[in-house]
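*Asks:* sequence plus the predicted model coming up.
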Amino acid sequence: MHGYSEDKDALLKRLRRVEGQVRGIARMVDEDTYCIDVLTQVSATKRALENVAVMLVDDHLRHCVAEAATEGGTVADAKLEEASAAISRLLKS
């Protein structure tokens, strides 16, 4: 079971909202909406998707990493490295 299992419904709800935002942006472009208005919506969509990522990172740390930490050893080291790499990728994007 993945760490986000308890928040799955909330994550899916947020992702459906992001999906709707992206469709709205496409519609705005199709309708030749003013570029600044489109960029505003792109920014809002990016923030919404980043919020999903933060939820996933939090769940991963609280479940997967915490569980591995109780095991200790190489399993814990691997999970910590994995989490650190994921966070690094998020910060670079």
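*Replies:* Nice, thanks for sending it over. Residues are numbered from 1 along each chain as shown.
*Asks:* can we go C-alpha only for contacts and neighbour counts from here?
*Replies:* OK.
*Asks:* report the buried residues of the longest helix belonging to the chain.
*Replies:* In the chain, assigned by DSSP state H, the helix with the most residues is helix 35-59. Under the neighbour-count criterion of 16 or more other Cα atoms under 10 Å, helix 35-59 has 38, 41-42, 45, 48-49, 52-53, 55-59 buried.
*Asks:* included below, for side-by-side comparison, is a second structure:
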Amino acid sequence: MGHTAKNKVKLLNRVKRIQGQVEGIARGLDEGRECGEVLQLIAAVRGAVNGLMAEVIEEHLREHVASPDIASDAERARGADEIVGILRTYLK
């Protein structure tokens, strides 16, 4: 997948924020924080990962399924099949 430089930086910044959130979970567990607080941290990470996944899925669909630059139906089908397989894994 070819990310534009601008989008690549944006995606990497999102990943860095998620890393920080995961580190927050580890600190919360290490410090013995209340279960409810740790659960909130976990929920925030899940939401952030879901948002990242949605953004990358959208980019994939636009570039590899819906783009007018795609020359063949076979290439378009490959792009669709790839995202279907990923979604099946992700939604398990």
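*Replies:* Okay, I see it. Only a predicted model underlies this, so the values are computations on that prediction, with no experimental measurement involved.
*Asks:* any idea what the TM-score comes out to?
*Replies:* The TM-score (TM-score structural alignment, normalised by the length of structure 2) is 0.85; 91 aligned residues with a Cα RMSD of 1.9 Å.
*Asks:* so how far is the longest helix of structure 1 off the chain centroid?
*Replies:* 9 Å (Cα atoms, centre = their mean, to the nearest Å).
*Asks:* ok, average deviation of the helix or strand following that helix from structure 2?
*Replies:* Using DSSP states H and E, the helix or strand that follows helix 35-59 of structure 1 in sequence is helix 66-71. Comparing helix 66-71 of structure 1 with its match in structure 2 after superposition yields a mean distance of 4.4 Å (mean Cα distance after the TM-score superposition for structure 1).
*Asks:* and helix 66-71 of structure 1, what does it pack against?
*Replies:* Applying 3 or more Cα pairs under 8 Å, 6 or more residues apart in numbering; DSSP states H and E, one finds that helix 66-71 of structure 1 contacts helix 73-92.
*Asks:* off-centre distance for the helix it packs on?
*Replies:* With Cα atoms, centre = their mean, you get 15 Å for helix 73-92 of structure 1.
*Asks:* quick one, it and helix 35-59 angle?
*Replies:* Going by axes from the mean of the first three to the mean of the last three Cα atoms, to 10 degrees, helix 73-92 of structure 1 is angled at 170 degrees with respect to helix 35-59.
*Asks:* tell me which other helices or strands helix 73-92 of structure 1 touches.
*Replies:* Using 3+ Cα pairs under 8 Å, 6+ apart, helix 73-92 of structure 1 sits against helix 35-59, helix 66-71.
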